[in-house]
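Participant: what follows is a predicted structure for the sequence shown.
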Amino acid sequence: MNNHPRIHAMIVAAGRGSRFGASIAKQYTLLQGQTLLQHSVARLACSKYIDRCLLVVAADDNTAQTLDFALPIEYANGGAERWQSVQAGVIAIDEIESDDSDLVLIHDAARPTVPSRDIDRVIEAAMTEPYGAILATPVADTLKAAYTQSNLTDEWLDEGRQHTYAKRTVDRSNMWQAQTPQVFRLGQLKKVLSHVSAHQLLITDEASAFEHLDLPIRLVTGSRQNIKLTYPDDAILLAAILTAQA
């Protein structure tokens, strides 16, 4: 008998990817003949727990529904901020048959190389937690806190030009770099998103909302192959990882 909670998979793809600097939304960047969004859905399709996916896209997105995906797809319109897009997805999930104990898996469209074993591992960890679990990796590099100031003393520098300097080294022993998927109990996710809305919090991922309320979210060590397309150079790394994983 199957006793695990239902898994509602969601990919957030309503952003424009301004740091990427391309003329198209970065989720539609082509790698090996498919968009990042198609690759990311295909990764979720490899999980034994996922059999369909909700795509949260911009209201004026005319591209997603023209693509072929590895899973049956449903759609919701996202908002201006990431949390608003996630909230729109949660509302769409809530409108179908669901229970507050179900799990919502949230993945970034720009992470097309997450290993399928990591997807299953974070889901299985979330099944044992009251709030949820996320993929993350311990920070390996030395971290520097920085400050910026003008340099007016060197004649060979443009007068008034801003430069960034190292201020101190940050202890990395308890630092982790968050990834996706992030997996949360549906009922708890609804509560924290309402808190974010009510207090107009600025969050960069859903786990941040739980942290604001001191609710424990488990960290599951993920692969360093699970990188995110943020800058143009990242596309070279992603293409190489996709080739190695094939």
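Facilitator: Noted; the coordinates are in hand. Numbers count the residues shown, from 1 in each chain.
Participant: only C-alpha atoms for contact and neighbour calcs from this point on.
Facilitator: Fine.
Participant: check the gap between the residue nearest the centre of the chain and Phe20 for me.
Facilitator: Closest residue to the average C-alpha location of the chain: Asp108 at 3.7 Å, with CA atoms, centre = their mean. Separation of Asp108 from Phe20 (CA to CA, to the nearest Å): 15 Å.
Participant: residues in contact with stretch 26-41: which ones?
Facilitator: 11, 13, 16-17, 20, 53, 67-71, 108-114, 229, 235, 239 (CA atoms under 8 Å, 6 or more residues apart in numbering).
Participant: try it again with 7 Å
Facilitator: With contact meaning CA atoms under 7 Å, 6 or more residues apart in numbering, stretch 26-41 is reached by 13, 16-17, 20, 69-71, 109-112, 239.
Participant: go on, stretch 76-84?
Facilitator: The contact list for stretch 76-84 (CA under 7 Å, 6+ apart) reads 14, 55-59, 85, 88-89, 92.
Participant: could you dump the residues you listed into JSON lines with distance to Ala136 and neighbour count added?
Facilitator: Shown next, in JSON lines, are the contacts of stretch 76-84 (distance: CA to CA, whole Å; neighbours: other CA atoms under 10 Å):
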{"residue": "Ala14", "distance to Ala136": "23", "neighbour count": "26"}
{"residue": "Leu55", "distance to Ala136": "23", "neighbour count": "25"}
{"residue": "Val56", "distance to Ala136": "23", "neighbour count": "27"}
{"residue": "Val57", "distance to Ala136": "25", "neighbour count": "24"}
{"residue": "Ala58", "distance to Ala136": "27", "neighbour count": "19"}
{"residue": "Ala59", "distance to Ala136": "31", "neighbour count": "11"}
{"residue": "Ser85", "distance to Ala136": "22", "neighbour count": "24"}
{"residue": "Ala88", "distance to Ala136": "25", "neighbour count": "18"}
{"residue": "Gly89", "distance to Ala136": "23", "neighbour count": "27"}
{"residue": "Ala92", "distance to Ala136": "27", "neighbour count": "16"}
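Participant: from those, pick the one nearest Glu211.
Facilitator: Checking the contacts of stretch 76-84 against Glu211 with CA to CA, the nearest one is Ser85 at 19.2 Å.
Participant: how close does the closest one get to Thr63?
Facilitator: Ser85 is 17 Å from Thr63, by CA to CA.
Participant: could you measure from Ala109 over to Asp51?
Facilitator: With distances taken as CA to CA, Ala109 is found 17 Å from Asp51.
Participant: who has more neighbours out of the two?
Facilitator: Ala109 (27 against 16; other CA atoms under 10 Å).
Participant: the protein: helices as residue ranges?
Facilitator: Using DSSP state H, the helices of the chain run over 36-45, 82-94, 116-127, 186-199, 206-212, 234-245.
Participant: next, the angle from the second one to helix 186-199.
Facilitator: Using axes from the mean of the first three to the mean of the last three CA atoms, to 10 degrees, one finds that helix 82-94 and helix 186-199 are set 140 degrees apart in direction.
Participant: dropping in the other structure now:
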Amino acid sequence: MNTTPRIHAMIVAAGRGSRFGASMAKQYTLFQGQTLLQHSVARLACSVFIEQCWLVIAADDTTAQTLDFTMPVQYATGGAERWQSVQAGVEAIRQSGAADTDLVLIHDAARPAVPSCDIDKVITAAMHEPYGAILATPVADTLKHSYAQDARLPTYIAQTLDRSNIWQAQTPQVFRLDQLQKVLQHVSEQQIAITDEASAFESLSLPIRLVAGSRQNIKLTYPDDAVLLSAILSLQA
């Protein structure tokens, strides 16, 4: 297998992050004078494998192209669903002349604190896999399955789940270009609901390698996350 494919980085930034509750798109939240998107691009730029990055943005985004980034960026227009945005990015990468066995690295704009060593680690792992690899962390907390008779009523514990083989997925996620195109086409044709790109491979029982990542690689999802993320970015500076 070719162990030195080209790496095509992509940051998905077409959503608005409704759970965060801000009036602006979440990726433009400022931390230390830079937007989340700028921080995330800068983190990818630290990788020895990445020289430029595709930014997949919303059709009505008027902010991204006004920002300065630490490495060259190109733009693609995203869709209504995350997988549609990724598909648009993949199509742009393909049209740029990428080969079947090249690797596509997909990262969330809302994960600006991923350690650069983890980026290189997941890329290296994916180079030796036929389909790809993702960063993830083993779940440490006790997990409870819940039930409620009605959404307006209190929620109760149904049972404790076995966490021994449960991992929390992160990004970057890195996949072979041709295989990623195939599974996204499958998602489109079958109308499968996925929450990350690895889920698309899972729907076809294709093995994706888990690479243990840092717990510093948190995602800004809720307002409370901002305090912790700000502290992590300060420590990493």
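Facilitator: Cool, the structure landed. In this text, all values refer to a predicted model and were calculated from it rather than measured experimentally.
Participant: out of the helices of structure 1, deepest packed?
Facilitator: helix 36-45 (a mean of 23; mean count of other CA atoms under 10 Å).
Participant: give me the mean deviation of that helix from structure 2.
Facilitator: Mean deviation of helix 36-45 of structure 1 relative to structure 2 after superposition (mean CA distance after the TM-score superposition for structure 1): 0.2 Å.
Participant: show where that helix falls in structure 2, residue numbers please.
Facilitator: Aligned using TM-score structural alignment, helix 36-45 of structure 1 spans residues 36-45 in structure 2.
Participant: then stretch 197-216 of structure 1?
Facilitator: Here stretch 197-216 of structure 1 aligns to structure 2 at residues 188-207, judged by TM-score structural alignment.
Participant: and the matching stretch, end to end?
Facilitator: 20 Å.
Participant: now do that stretch: distance to the chain's middle.
Facilitator: For stretch 188-207 of structure 2, the separation from the chain centroid amounts to 15 Å (computed by CA atoms, centre = their mean, to the nearest Å).
Participant: neighbouring contacts of it?
Facilitator: For stretch 188-207 of structure 2, contacts defined as CA under 7 Å, 6+ apart pick out 131, 183-184, 187, 208.
Participant: try 8 Å
Facilitator: For stretch 188-207 of structure 2, contacts defined as CA under 8 Å, 6+ apart pick out 82-83, 131-132, 134, 173, 180, 183-184, 186-187, 208.
Participant: can I get those residues in JSON lines with distance to Ala140 of structure 2?
Facilitator: Listed next are the contacts of stretch 188-207 of structure 2 as JSON lines, based on distance: CA to CA, whole Å:
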{"residue": "Arg82", "distance to Ala140 of structure 2": "28"}
{"residue": "Trp83", "distance to Ala140 of structure 2": "29"}
{"residue": "Tyr131", "distance to Ala140 of structure 2": "27"}
{"residue": "Gly132", "distance to Ala140 of structure 2": "25"}
{"residue": "Ile134", "distance to Ala140 of structure 2": "18"}
{"residue": "Gln173", "distance to Ala140 of structure 2": "21"}
{"residue": "Leu180", "distance to Ala140 of structure 2": "30"}
{"residue": "Val183", "distance to Ala140 of structure 2": "31"}
{"residue": "Leu184", "distance to Ala140 of structure 2": "31"}
{"residue": "His186", "distance to Ala140 of structure 2": "33"}
{"residue": "Val187", "distance to Ala140 of structure 2": "31"}
{"residue": "Ile208", "distance to Ala140 of structure 2": "21"}
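Participant: out of those residues, who's nearest Tyr156 of structure 2?
Facilitator: Out of the contacts of stretch 188-207 of structure 2, the member with the shortest distance to Tyr156 of structure 2 (by CA to CA) is Arg82, at 31.7 Å.
Participant: need the counterpart of the closest one in structure 1.
Facilitator: For Arg82 of structure 2, the residue aligned by TM-score structural alignment is Arg82.
Participant: after alignment, which residue of structure 1 pairs with Ala99 of structure 2?
Facilitator: Aligning on TM-score structural alignment places Ala99 of structure 2 opposite Asp99 in structure 1.
Participant: any idea which strand is longest in structure 2?
Facilitator: Counting by DSSP state E, the longest strand found in structure 2 is strand 167-176.
Participant: return the distance of that one from the chain's centre.
Facilitator: Centroid displacement of strand 167-176 of structure 2 relative to its chain, using CA atoms, centre = their mean, is 7 Å.
Participant: from what I see, Thr3 of structure 2 and Glu129 are in contact.
Facilitator: No. Using CA atoms under 8 Å, Thr3 of structure 2 is not in contact with Glu129, being 9.3 Å away.
Participant: of those two, who's got more company?
Facilitator: Each of Thr3 of structure 2 and Glu129 has its neighbours counted (other CA under 10 Å); Glu129 has more, 17 against 13.
Participant: how about the more buried one, what's its partner in structure 1?
Facilitator: Match for Glu129 of structure 2 (TM-score structural alignment): Glu129.
Participant: list the contacts for its match?
Facilitator: Counting by CA under 8 Å, 6+ apart, Glu129 of structure 1 touches Arg218.
Participant: next, the contact list for Asp100 of structure 2, please.
Facilitator: Each residue near Asp100 of structure 2 by CA under 8 Å, 6+ apart is listed here: 176-178.
Participant: of those, which stay in contact in structure 1?
Facilitator: Mapped onto structure 1 and checked by both residues aligned by TM-score structural alignment, their matches' CA atoms under 8 Å, the contacts of Asp100 of structure 2 keep the contacts 176-178.
Participant: including distance to Ala42 of structure 2, could those residues go into TSV?
Facilitator: Listed next are the kept ones among the contacts of Asp100 of structure 2 as TSV, based on distance: CA to CA, whole Å:
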residue	distance to Ala42 of structure 2
Arg176	23
Leu177	23
Asp178	27
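Participant: closest one to Ser164 of structure 2 out of the residues you listed, please.
Facilitator: Taking CA to CA as the measure, Ser164 of structure 2 sits nearest to Arg176 out of these, at 28.9 Å.
Participant: how much space separates the equivalent of that closest one over in structure 1 from Ile93 of structure 1?
Facilitator: Taking TM-score structural alignment, Arg176 of structure 2 has Arg185 as its aligned residue in structure 1. As judged by CA to CA, Arg185 of structure 1 and Ile93 of structure 1 stand 12 Å apart.
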